[in-house]
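Asker: Below: sequence and its predicted model.
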Amino acid sequence: MDLKSKKILIAGAGISGIGAAALLGKAGIPAAIYDGNEALDQAAVAAKLPEGMEVSFELGEFKEELADKYDMLILSPGISIHQPVAQAFYVKNKPVWGEIELASHFAKGKIAAITGTNGKTTTTALVGSILREYYQSVFVVGNIGIPFTSVALDTTEDSAIAAEISSFQLETTIDFQPEVSAVLNVTPDHLDRHGTMEVYADTKFSISKKQNKDQVIVLNYDDPITRAMAEKATAHPVMFSRLEELAEGIILRDDTFIIKENGKEMPVCTTSEIKLLGSHNHENILAAIGITYYMGVPVEKIRDAVMKFTAVEHRIEYVDTVDGVDYYNDSKGTNPDAAIKGISAMTKPTILLGGGYDKKSTYDEWIDAFHGKVRYLIVMGATAQAIADTAKKHGFHNVIFAETFEEAMDIAREKARPGDAVLLSPACASWGMFKNYEVRGKVFKEIVRKFKG
């Protein structure tokens, strides 16, 4: 598509919208930004764009006439495709792209695209680290915090790109075609937006909808939803498994990560040689090995990178030890399944901080995963009562309510004994209390440092 002939409207004036506007501006394509906040500080937004770049604004309540005025819409992932601004363009059969689709229109090189309910950030960061062992030009982008749009014009035919892609971003991909895609797992999350698990799973699987038989999709054999995706994939499916001895794929046998291909076995490294905690990270490593092997990275380079890699921020991140108590920041545990992995990684009696925004999740399996490890559960936010009720139903009664995050931290410090761990792994999004999980995690770490003095 020739974008230079189009009048383009960008919905959303946040980091994604600004990234899209900047990319189009650098490519010599003017665009307007729409935002529902009619009091938006236009000068502040414009100041975040490249110097000298002009941008126009459409502000306030959305009017359908805008879909007549503009030829296509670039939709920020925070805005659902079911919102009026998107529906107005769909009804008129005008293109609705997201930031991933837009960036891939300009990007060059080979793309490894990673999605899944949990483990995306760690796996994407690890994939980036492995790619850097072999490729000279590597970009790690997407939902990991660096908009793909911000670097698309910097890529070359020799570049390798690791992209973490959320279900929100996948709603608006059309011709996006990665060299290697991966769906790590699918468990209930974001059902307030996607409605049903079937829609949510299909959205995840759409990461590979434009791939061909010469390309690869890496799938988790141990997850029944992702395992079933192999049957309908247009790309060549490669399975990984932590639990099963596959005839082909990436496996963990005893303590050794192994690539099995065409009757050959290629050991990579052992669990004793890595620095990541928890069996969930073994799955992330298996996935990353598969992704990068099929991106052309030699096994010895994969081994070197996996052995050096340490945990990403906000994912079971050790913060400090204060008065004999270990503090772990797992703020990225924004749904029950992710939080189960957080508590499973703990090896000490644990004071657990949970609760936050209500994404219509259920908490039974999370509570069941406590397995006697959790001494106290401190709950806060919109989901506090629902979590407390679930805990009581499952026979766990050491639940304490906190009105604020700071109060929750004070209670945790008071209840923790030397030899315990305090774990922030909320099983909920941060919205309503914090802008995002990163801010929540940073506040947790700041308070821990104050405890230490």
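Answerer: Perfect, I can see it now.

Asker: C-alpha from now on. contacts and neighbour counts both.
Answerer: OK.

Asker: can you give me the helices in the stretch 201-350 of the chain?
Answerer: Taking DSSP state H, counting those that start in this stretch to define them, one finds helices in the stretch 201-350 of the chain at 224-229, 279-293, 299-308, 336-344.

Asker: looking at the ones you listed, which is closest to A31?
Answerer: Closest to A31 of the helices of the stretch 201-350 of the chain is helix 279-293 (Cα to Cα; 35.6 Å).

Asker: Which residues does that closest one contact?
Answerer: Contact with helix 279-293 is made by 112, 119, 122-124, 126-127, 130-131, 180-182, 184, 218-220, 238, 240-242, 249-252, 257, 259, 271, 299, 302, 306, 341, 345, as judged by Cα atoms under 8 Å, 6 or more residues apart in numbering.

Asker: What subset of these is buried?
Answerer: 112, 119, 122-124, 126-127, 130-131, 180-182, 184, 218-220, 238, 240-242, 249-252, 257, 259, 271, 299, 302, 306, 341, 345 (16 or more other Cα atoms under 10 Å).

Asker: Now go through these and say which are in strands.
Answerer: Among the buried ones among the contacts of helix 279-293, the members found in strands (DSSP state E) are 112, 180-182, 218-220, 238, 240-241, 249-252, 257, 259.

Asker: How about S104: what's its closest non-neighbour residue?
Answerer: Of all residues beyond its chain neighbours, the one nearest S104 is F176 (6.4 Å), with distances taken as Cα to Cα, 6 or more residues apart in numbering.

Asker: who's in contact with that neighbour?
Answerer: For F176, the contacting residues are 100-101, 104, 207, 210, by Cα under 8 Å, 6+ apart.

Asker: take a look at this one as well, against the first:
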Amino acid sequence: MKNREFFKGMNVLVLGLAKSGVAAANLLHSIGATVTVNDASPDGGNEEVKSLREAGVTVICGGHPPGILDKGFDLVVKNPGIPYHNPVVHEALQRGIPVWTEIELTYRISEAPIIAITGSNGKTTTTTLLFHMLNIGKKHPLIAGNIGTVSCSVAEKAMEDNIIVLEASSFQLMGTEAFRPKISIWTNLYDSHLDYHGSSEAYAEAKFAVTKNQLESDYFIYNADQPEIEKYAASTTATKIPFSLKGRTEFGISADEEGIYWNGEPYVSRSLIMLPGQHNLENILSATAAAILSGCDKIAIENVLSSFTGVRHRMQFVKESKGRKFYNDSKATNTLATKSALTAFNGPIVLLAGGLDRGHSFEELRPYMTNVKAVVCLGETAARFAEFAKSCGVLDILLADSMEDAVQKAFPLSDEGDTILLSPACASWDQYPNFETRGDHFIEAVMNL
């Protein structure tokens, strides 16, 4: 682990518990920092709080005491979800105290090089694809970040011969200072999290942090089909590796209907690829480019492309039954994601959609409903989605009481060769605690057919 001495004796406030806060507090304490943890929620006998206190970490729960920053802190490490208008964060910045997220710690201590993946969509799929390519290519990858494993805990154990594959959100990147991955990937840019960032420009600037500190010896893989990202690419010092879905290009990685090309030369036939959808082709191109730049051999890359069928709940192939293919896209909690799912298939689709009613319009889906032969609607938006589907010319429309009921009703509406797709275009919270539980219930219902 690098930079132990840098943190030794430092007085650090960790703001927010959760997984990243607990991991950051334990790490900093272990390398000699004086650590105080502050969380707005009451501890309620939390085992992690108890463990931190037993280790000698000061933990203050139940609110932010007035004057907490008067304790002479050198650094604040905040949970990525805590907004910058939080009074403690705001005051720390006013006082000139650095405010980091834990991926800055990851960079500072890691012996291993980092590949950082960001983007509005596709981060998890790209991260997972790349991890599998590097793993089969015997590059000793470690997966970390927004995908579920706290990155500073991974970096604490990483060795020089490892590669950390890090999924990085805009929330995490906004709290960086020196963060400099060896390879960075920016998959795409669409308006998102504007309630947190305040504007489209601030959101894009946060994403740009993935490459802003890179040098010419580093690589920036980016979506050359989006002018907004091209504009930011012009400002990086890193060696630029563009990717494009608009046909063969002379430099970078590109694709047409037939194949994938590396610096203009044929690399992989598209017939090898298992993962459906144009949006997933973005993820495939960026992951493949990073794998090539990391020294991965072509056989390892082809192995993954010919076998990888999707991350759980993200266009995940579930099974084929009597000629029907079932896909779980429960992560599609908005119309943009469902639009991508609908364009992934050429044949007829039986769509399962609906969920939490936030009053959002479904109109964005209208041009993409042409292959939808039937719809089964569920959740709070069931009636509204049914009306929308009817206005799109869909003839077979049913309402379902539950996921089990939806799957049971979908099957008779399908024929051999059809796709039965769960892509709700709505959040899950009307019926489920999260989209993962919703997707698991869909898988269970499919298996019960």
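Answerer: Looks like it arrived, so ask away. Keep in mind that this is a model prediction, so the values were computed, not measured.

Asker: picking that back up, how about a markdown table for the helices of the stretch 201-350 of structure 1, with distance to H397 of structure 1 added?
Answerer: Output for the helices of the stretch 201-350 of structure 1, formatted as a markdown table (distance: least, Cα to Cα, whole Å):
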| stretch | distance to H397 of structure 1 |
| --- | --- |
| helix 224-229 | 33 |
| helix 279-293 | 28 |
| helix 299-308 | 41 |
| helix 336-344 | 17 |
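
Asker: Nearest to G14 of structure 1, out of those?
Answerer: helix 336-344 (26.4 Å).

Asker: That closest one vs structure 2 - mean distance after superposition?
Answerer: Superposing on structure 2 and averaging over aligned pairs (mean Cα distance after the TM-score superposition for structure 1), helix 336-344 of structure 1 comes out at 2.0 Å.

Asker: and that helix, which stretch of structure 2?
Answerer: Here helix 336-344 of structure 1 aligns to structure 2 at residues 335-343, judged by TM-score structural alignment.

Asker: Same check on stretch 190-206 of structure 1?
Answerer: Using TM-score structural alignment, stretch 190-206 of structure 1 pairs with 193-209 in structure 2.

Asker: what's the span of that stretch, first residue to last?
Answerer: Separation of the first and last residues of stretch 193-209 of structure 2 by Cα to Cα, to the nearest Å is 16 Å.

Asker: What of stretch 368-386 of structure 2?
Answerer: 16 Å.

Asker: Give me the buried positions along that stretch.
Answerer: 368-369, 371-382, 384-386.

Asker: and the closest residue to A337 of structure 2 other than its chain neighbours, what does it touch?
Answerer: Nearest residue to A337 of structure 2, sequence neighbours excluded (Cα to Cα, 6+ apart): A425, at 6.9 Å. With contacts defined as Cα under 8 Å, 6+ apart, A425 of structure 2 is in contact with 332-338, 353-355.

Asker: which one in structure 1 is aligned with A425 of structure 2?
Answerer: Per TM-score structural alignment, A425 of structure 2 is aligned with A427.

Asker: show me the contacts for whatever residue of structure 1 lines up with A23 of structure 2.
Answerer: Under the alignment (TM-score structural alignment), A23 of structure 2 pairs with G19 of structure 1. Counting by Cα under 8 Å, 6+ apart, G19 of structure 1 touches 147, 149-150.

Asker: does V140 of structure 1 sit in a helix, a strand or a coil?
Answerer: strand (DSSP: H, G, I helix; E, B strand; the rest coil).

Asker: What lines up with it in structure 2?
Answerer: Aligning on TM-score structural alignment places V140 of structure 1 opposite I143 in structure 2.

Asker: And for its match, the neighbour number?
Answerer: By other Cα atoms under 10 Å, the residues close to I143 of structure 2 number 22.

Asker: How about K50 of structure 2?
Answerer: Neighbours around K50 of structure 2, by other Cα under 10 Å: 13.

Asker: Could you measure from the closest residue to V299 of structure 1 other than its chain neighbours over to V306 of structure 1?
Answerer: Here the nearest residue to V299 of structure 1 in space, its sequence neighbours aside, is V268; by Cα to Cα, 6+ apart that works out to 6.5 Å. Using Cα to Cα, V268 of structure 1 is found at 9 Å from V306 of structure 1.

Asker: Between these two, which contacts overlap?
Answerer: In contact with both V268 of structure 1 and V306: no residue, using Cα under 8 Å, 6+ apart.

Asker: hmm, back to that, farthest-separated two in the ones in strands among the buried ones among the contacts of helix 279-293 of structure 1?
Answerer: Going by Cα to Cα, the pair spanning those furthest: A112 and L252, at 22.1 Å.

Asker: before we move on, the earlier item: isn't the match of V140 of structure 1 right next to T149, touching?
Answerer: Yes. Between I143 of structure 2 and T149 there is a contact under Cα atoms under 8 Å: 7.2 Å.

Asker: so L189 of structure 2, which of the three states?
Answerer: Secondary structure for L189 of structure 2, judged by three-state DSSP, is coil.

Asker: Run a quick neighbour tally on the nearest residue in space to it that is not next to it in sequence.
Answerer: Distances taken as Cα to Cα, 6+ apart put S120 closest to L189 of structure 2, at 5.3 Å, once the chain neighbours are dropped. Residue neighbour count, defined by other Cα under 10 Å, stands at 18 for S120 of structure 2.

Asker: Map S120 of structure 2 across to structure 1 for me.
Answerer: Using TM-score structural alignment, S120 of structure 2 pairs with T117 in structure 1.

Asker: Can you classify that match by secondary structure?
Answerer: Criterion first, three-state DSSP; result for T117 of structure 1: coil.

Asker: does it really touch T187, like I thought?
Answerer: Yes. Between T117 of structure 1 and T187 there is a contact at 6.0 Å, judged by Cα under 8 Å.

Asker: picking that back up, for the ones in strands among the buried ones among the contacts of helix 279-293 of structure 1, which one is nearest I400 of structure 1?
Answerer: After measuring those against I400 of structure 1 - Cα to Cα - the closest member comes out as N220, at 36.9 Å.

Asker: any idea what the closest one aligns with in structure 2?
Answerer: That one, N220 of structure 1, aligns with N223 by TM-score structural alignment.

Asker: Could I get the contacting residues of the residue lying closest to that match once chain neighbours are set aside?
Answerer: Ranked by Cα to Cα, 6+ apart and with sequence neighbours excluded, the top spatial neighbour of N223 of structure 2 is F243, at 5.3 Å. By Cα under 8 Å, 6+ apart, the contact list for F243 of structure 2 reads 221-225, 252-254, 282, 285-286.
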